[in-house]
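Enquirer: Everything below, folded, please.
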Amino acid sequence: MNEVGIQTLPWPARSPDFNPIEHVWDNLKRCIRARIPVPITTTRELKAAAVEEWHNIPQSDIQDIIDGLPNRLQEVISDREGNTHY
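Expert: Below you'll find the model as predicted:
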């Protein structure tokens, strides 16, 4: 129970993230950061870059992330509290 009286579930400090969209966001961030020749300096530029890069993500990349979920789950089960390579 926290200080305002709301009961919460215990959550491990290193809980693995199985949400495939998180891996897609990571890929999107890397693509935006890799843009050249000039870095993004305004929110308008960032939005335009995000939309452009989002449309450039191959559907096969997204499918590969989704298809890899069973392997991520198995690695977490096998390693218990250890870190995975994901």
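
Enquirer: C-alpha from now on. contacts and neighbour counts both.
Expert: Will do.

Enquirer: just the helices in this structure please.
Expert: 20-33, 43-56, 59-67, 69-79 (DSSP state H).

Enquirer: this one as well, want them side by side:
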Amino acid sequence: MELVHILLKKTIKYLKKRCMLLDPWPPNSPDLNPIENLWSIMDKRLENRRPDNEENFIQILKEFWDSITWELLENLILSMNKRIQLVINRDGHSINGFY
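Expert: Next up is the predicted model:
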């Protein structure tokens, strides 16, 4: 167990030295999680769809999932630098409404 602790400390030290954004990175920030951003997009696209049963609900979700393009996913990834900077500028507070 001690070896794991030592390796973890060395890894954190290395990352802090090599990745300057790591120090101010807020823990557990949904603003910096691409899948959370995808859920938000899904929520907006589906807000007016009203399934009348579970089968219809599952079909609507499948349709959305099938409509996700590689371009959308790439844009979520490419937006990370801007999102990181916004979160840093807001001292770790949510960027909801700022992006």
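
Enquirer: Put one on top of the other, what's the TM-score?
Expert: The TM-score (TM-score structural alignment, normalised by the length of the first structure) is 0.67; 69 aligned residues with a C-alpha RMSD of 1.8 Å.

Enquirer: And residue 53 of the first structure, what's its match in the second structure?
Expert: Structural correspondence for residue 53 of the first structure with respect to the second structure (TM-score structural alignment): residue 64.

Enquirer: and the counterpart of residue 70 of the first structure in the second structure, how many neighbours does it have?
Expert: Aligned by TM-score structural alignment, residue 70 of the first structure pairs with residue 81 of the second structure. As a burial measure, residue 81 of the second structure scores 11 neighbours (other C-alpha atoms under 10 Å).

Enquirer: Mind naming the longest helix for the second structure?
Expert: For the second structure, the helix that runs over the most residues, judged by DSSP H, is helix 2-18.

Enquirer: buried stuff in that helix?
Expert: Neighbour-count burial for helix 2-18 of the second structure flags no residue at all (criterion: 16 or more other C-alpha atoms under 10 Å).
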